[in-house]
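Asker: after the sequence you'll find the predicted model.
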Amino acid sequence: MADFAFKVKTVEPITLLSKSERKRKLMECGYNPFGLKSRDVYIDLHTDSGTGALSQDQWAALMLGDEAYSGSRSFDELAKSVETVFGYTKFIPTHQGRGAEKILYPLLVKKLKEGRGHHQQDKKSVFISNFHFDTTAAHVELTGALALNCVIREAYDTQTEHPFKGNMDTGKLKAEINERGADCVAGIIMTVTCNSMGGQPVSMQNMKDVYEIAKHYDIPVIIDSARFAENAYFIKQREAGYGDKSIQTIVTEMYQYGDMMTLSAKKDPMVNIGGILAIRDDMDLYRQVEMMCIVNEGFVSYGGLAGRDIQCLAVGLLEAVDENYLRARIRQVEHFGRLLKEAGIPIQTPVGGHAIFIDAGAMLPHIPAHQFPGQALANELYLEGGVRCAEIGSFLLGRDPETGEQKESECELTRLAIPRRVYSNEQLEYVVDVLTRIKAKAETIPGYDFEYEPALLRHFLARLLPIT
């Protein structure tokens, strides 16, 4: 079957600056691609979050947005889509995924502590995930809790072929619960797909096994859902018994193995802004969520979004589970990964759904973890070809909140995130050419140290200097 799921209707011009201009721009922003202006970037693979192209139906939906403060028709349309796709009826929209995290995680810690005796109030709370992403870990740590990761060992070996490298290590999960005590675990977070490990999917069996463990210990399960549809596609392709099932059927089953969900709608639902926080059964928690939504985001029927964006999201959720779109999307990423492997670029395998993750530690073995090889490679991609991307490694992990010591990632990765319905294969082939040139001079690339380091989520605002 052909991979053509859409045709181009609108174009945006891009410009490649000269190499001397790129060098100056990178120096001015403190060798941190977050500080680059989009007009100075040629191919922007920094993130797939909010950077996708809207469909004609989404553009039409924007014109139908109901901007009523409460009782909005657009909210009613979104409610229908949320119930259709996830099977949840109690939800709030938020301005983006981190808005949902900011509301939910403090409430879960509060609920956990209220269930303890007074003599246990000072016990440290934890959240356990297959692997927390940056903002999730930050919101966990802001509550005073610890963010613990229990992804399977195979995820750390980029050259190992495993169909579900995002899976939770259930043995390690049970060990962590037993060691710390179930009354210290505020929640188990299943991240689908697992971004920090290379956009790797979680199997349905693993989601089911984790949910059974959680129910045994009476711990809530939160599904971090940014790329839920891509995860469902991989289940269909790779897990026995699902090949003949529709994406929607698979998604419906996935969400039976969670008690609540957070969603950055800027990923799979293909909108430029928006998020969702949904609760399956816990009415008391949902009422607290509603109150905190009003305080932090806005009234419960708009959650910090314009009515037009809510209407657009209602359409995007349904488009996200369209198998023709997903096939085209993931096959493009697979094609990109295949070309990189042929060029000798070490990448996380098998290729994930939303991005290619280069093993920067393997490509730049002369740069130690504390000098951030993933960031060094990201900077070199901009210098060599005007390509913007992101580090996923020790630079992103930051410091231990208790000791202040630098955390060292077991995988030093550079992420090339592919915006949805934006770039052609030819543009991605240009990126392969840039990386091939970088590989030929890899030993000349320097590591980096801090000029300025924020205390939290430092990779967004830090300024760096090359180590000479």
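Answerer: In hand now; what should we look at?

Asker: please make it C-alpha for all contacts and neighbour counts, starting now.
Answerer: Will do.

Asker: these two touch, right, Cys194 and Asp224?
Answerer: No: counting by Cα atoms under 8 Å, Cys194 does not reach Asp224; the two are 9.1 Å apart.

Asker: neighbour-wise, which of those two wins?
Answerer: A side-by-side neighbour count of Cys194 and Asp224, using other Cα atoms under 10 Å, places Cys194 first with 30 against 26.

Asker: tell me who's in contact with that one.
Answerer: Going by Cα atoms under 8 Å, 6 or more residues apart in numbering, Cys194 touches 130-131, 166, 200-202.

Asker: any chance of these in CSV, with secondary structure and neighbour count too?
Answerer: Output for these, formatted as CSV (DSSP: H, G, I helix; E, B strand; the rest coil; neighbours: other Cα atoms under 10 Å):
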residue, secondary structure, neighbour count
Asn130, coil, 27
Phe131, coil, 26
Gly166, coil, 32
Gln200, strand, 30
Pro201, coil, 28
Val202, coil, 27
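
Asker: Ile223 touches Met254, doesn't it?
Answerer: No: using Cα under 8 Å, Ile223 is not in contact with Met254; the gap is 9.1 Å.

Asker: mind listing the strands for the chain?
Answerer: Along the chain, the stretches classed as strands by DSSP state E are 43-44, 90-94, 126-129, 146-149, 185-191, 221-224, 260-264, 275-279, 355-359, 387-388, 390-392, 413-417, 448-452, 463-466.

Asker: save these as JSON lines, and put in distance to Lys19 too.
Answerer: Putting these into JSON lines (distance: least, Cα to Cα, whole Å) gives the following:
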{"stretch": "strand 43-44", "distance to Lys19": "14"}
{"stretch": "strand 90-94", "distance to Lys19": "41"}
{"stretch": "strand 126-129", "distance to Lys19": "42"}
{"stretch": "strand 146-149", "distance to Lys19": "40"}
{"stretch": "strand 185-191", "distance to Lys19": "39"}
{"stretch": "strand 221-224", "distance to Lys19": "40"}
{"stretch": "strand 260-264", "distance to Lys19": "35"}
{"stretch": "strand 275-279", "distance to Lys19": "38"}
{"stretch": "strand 355-359", "distance to Lys19": "23"}
{"stretch": "strand 387-388", "distance to Lys19": "12"}
{"stretch": "strand 390-392", "distance to Lys19": "20"}
{"stretch": "strand 413-417", "distance to Lys19": "21"}
{"stretch": "strand 448-452", "distance to Lys19": "20"}
{"stretch": "strand 463-466", "distance to Lys19": "17"}
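
Asker: take the one below as the second:
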Amino acid sequence: MVHSGDVTPGNAFFATTQELLGNRGGHGIDCTIEEAFDIDSLHLFKGNVDLDKLREVFQEYPHERIPFCMVTITSNNMGGQPVSMENIREVRKLCDQYKVPILLDAARFAENAYFIKSREDGYADKTIKEIVLEMFSYADGMTMSGKKDGLANIGGFLACRTKQLFEAATKFNILFEGFPTYGGMTGRDKAAMAQGMDEVTEYAYLHARVEQVRELGRRCIEAGVPIQKPVGGHAVYIDALKFLPDVPQSQFPAQTLGIELYKEAGIRALAIGNFATKADPKEKHKKNDFLRLAIPRRTYFLEHINYVAEAVIRLFERRHEITTGYELKEDVPIVNYYTVSFKKDNTDLGKLSFKDATSHGNNGNELR
């Protein structure tokens, strides 16, 4: 669907999505609302698409250069922040006006539905499944990583509303994944995801999960740790620029904080910011440089959450002792933030040091 010179508007694409667009010669344009970049703003739907920004993209670029608009639910880069049903509906109307398909990056669709139920007028009495059905009714297609709200160990899927879109999106499937009927997944993994998709849309599960994340956020806020607020659905996002004010942005504060947290307590987290999200080349640095503390599903007790909180708070209390960060030792051309090497004080961290200290693949379960 994406060709050289194409642009794809959306709300803060995740790094791998940006890489995939770039690999095809296109690029994503972030149309997230400005409130999302203010960690102290209590806007209930910081993942929302700014309709004025989206309209500007539609008006600036020729129709044939915009293959689709992608809305990520929830917005991972902005702190697991949800998108309101009203916003999804209005994006649909605008896309219809300019004849642009709308796709949902639905890795955390159930958490998004939970926030719609708990925060948006008119949805308190609806079930999660009813809200999910309405969300997807506005989309022409969706992508899904099953390792998030699929509650699966591996895999994902693509769903399309039309045969034409399906054929356009799957023409390379056999080369990279396998036949469209299984996409490289085993029968066992497909069965696990099917069960997970049912369980994840139950309110009791979602409430317990979000409350656990909220508890970690509450502990951080009480100690003055700068985090994205309101707390999102799957993780607490620390603002590394405010946490480590003495570390220059050019020395990767989020990566630095992740490594320090690993040294402090053996906690792995993921840096999401200047380096990972491929900042707009017009900007020297992004507005936020987050360290994501994502919580594995059905894994931790309150004692684990307290351990993480206490480690973060200890580090925050001695933050002014950390005055220097890291620099690139060796870059790589594709998906570099998973395998890049850093160095500090002429000490080689190596690829494993970075990956183990500040990244845990792309499954959103790095606190281990």
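Answerer: Arrived safely, thanks for sending. This is a predicted model, so every value here is computed, not measured.

Asker: quick check: TM-score for this pair?
Answerer: Superposed pair, TM-score by TM-score structural alignment, normalised by the length of the second structure: 0.91. Supporting alignment: 345 aligned residues with a Cα RMSD of 1.6 Å.

Asker: now the residue nearest to the spatial centre of the first structure. Nearest residue, chain neighbours left out?
Answerer: Closest to where the C-alpha atoms of the first structure average out (Cα atoms, centre = their mean) is Asn195, at 4.8 Å. Of all residues not flanking Asn195 of the first structure in the chain, Phe133 sits nearest, at 6.9 Å (Cα to Cα, 6 or more residues apart in numbering).

Asker: ok, now Ile219 of the first structure?
Answerer: Using Cα to Cα, 6+ apart and skipping residues adjacent in sequence, the residue nearest Ile219 of the first structure is Gly187, 5.8 Å away.

Asker: for the one you found, give me its contacts.
Answerer: Neighbouring residues of Gly187 of the first structure by Cα under 8 Å, 6+ apart: 108, 126-128, 219-222.

Asker: may I see the ChimeraX selection of the buried members of these?
Answerer: Entered in ChimeraX, the line below selects the buried ones among the contacts of Gly187 of the first structure, by 16 or more other Cα atoms under 10 Å:
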select :108,126,127,128,219,220,221,222
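
Asker: which of the contacts of Gly187 of the first structure line up with contacts in the second structure?
Answerer: Among the contacts of Gly187 of the first structure, the ones still in contact in the second structure (both residues aligned by TM-score structural alignment, their matches' Cα atoms under 8 Å) are 127-128, 219-222.

Asker: leaving out chain neighbours, which residue sits closest to Asp50 of the second structure?
Answerer: Nearest one to Asp50 of the second structure, counting by Cα to Cα, 6+ apart, is Ile33 at 4.7 Å.

Asker: aligned partner of the one you found in the first structure?
Answerer: The alignment partner of Ile33 of the second structure in the first structure, by TM-score structural alignment, is Ile152.

Asker: and for Asp96 of the second structure?
Answerer: In the first structure, the residue paired with Asp96 of the second structure according to TM-score structural alignment is Lys215.

Asker: quick check: buried residues in stretch 126-145 of the first structure?
Answerer: By neighbour count with 16+ other Cα under 10 Å, stretch 126-145 of the first structure contains the buried residues 126-134, 136-141, 143, 145.

Asker: quick check, Pro220 of the first structure in contact with Ala182.
Answerer: No: taking contacts as Cα under 8 Å, Pro220 of the first structure lies outside contact range of Ala182: 10.8 Å.

Asker: picking that back up, which residue in the second structure lines up with the residue nearest to Ile219 of the first structure?
Answerer: Using TM-score structural alignment, Gly187 of the first structure lines up with Phe68 in the second structure.

Asker: cool, Glu253 of the first structure as well?
Answerer: In the second structure, Glu253 of the first structure lands on Glu134 (TM-score structural alignment).

Asker: and that match, how many neighbours?
Answerer: Other residues close to Glu134 of the second structure by other Cα under 10 Å number 14.

Asker: same thing with the one 4 residues further on?
Answerer: The criterion is other Cα under 10 Å. On that basis, Tyr138 of the second structure has 18 neighbouring residues.

Asker: and Ala175 of the first structure, by the same measure?
Answerer: Ala175 of the first structure has 12 neighbours, counted by other Cα under 10 Å.

Asker: count of neighbours near Lys93 of the second structure?
Answerer: Look at Lys93 of the second structure: counted by other Cα under 10 Å, it has 13 neighbours.

Asker: for Tyr61 of the second structure, see how far away it is.
Answerer: 18 Å (Cα to Cα, to the nearest Å).

Asker: Tyr430 of the first structure matches what in the second structure?
Answerer: When the second structure is aligned by TM-score structural alignment, Tyr430 of the first structure is paired with Tyr307.

Asker: where's the nearest residue to Ile213 of the first structure once chain neighbours are set aside relative to Pro220 of the first structure, distance?
Answerer: Using Cα to Cα, 6+ apart and skipping residues adjacent in sequence, the residue nearest Ile213 of the first structure is Lys174, 7.5 Å away. Here Lys174 of the first structure is placed at a distance of 14 Å from Pro220 of the first structure (Cα to Cα).

Asker: with Leu317 of the first structure instead?
Answerer: On the measure of Cα to Cα, Leu317 of the first structure and Pro220 of the first structure end up 25 Å apart.

Asker: next one: Pro106 of the first structure
Answerer: 14 Å.

Asker: Leu158 of the second structure: neighbour count?
Answerer: If you count neighbours by other Cα under 10 Å, Leu158 of the second structure ends up with 16.

Asker: likewise for the one 10 residues further on?
Answerer: For Ala168 of the second structure, the neighbour count with other Cα under 10 Å is 11.

Asker: and it, what is it in contact with?
Answerer: Contact partners of Ala168 of the second structure, counting by Cα under 8 Å, 6+ apart, are Met1.

Asker: where along the stretch 1-150 of the first structure do the helices fall?
Answerer: Shown for the stretch 1-150 of the first structure, the helices assigned by DSSP state H, counting those that start in this stretch span residues 19-28, 56-62, 73-86, 97-114, 134-142.

Asker: want to throw the ones you listed into a markdown table with distance to Val333 of the first structure?
Answerer: Converted to a markdown table, the helices of the stretch 1-150 of the first structure look like this (distance: least, Cα to Cα, whole Å):
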| stretch | distance to Val333 of the first structure |
| --- | --- |
| helix 19-28 | 27 |
| helix 56-62 | 23 |
| helix 73-86 | 24 |
| helix 97-114 | 24 |
| helix 134-142 | 23 |
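
Asker: and the ones you listed: which comes nearest Asp282 of the first structure?
Answerer: Among these, the nearest to Asp282 of the first structure by Cα to Cα is helix 97-114 (11.6 Å).

Asker: for that closest one, buried residues please.
Answerer: 97-109, 112-113.
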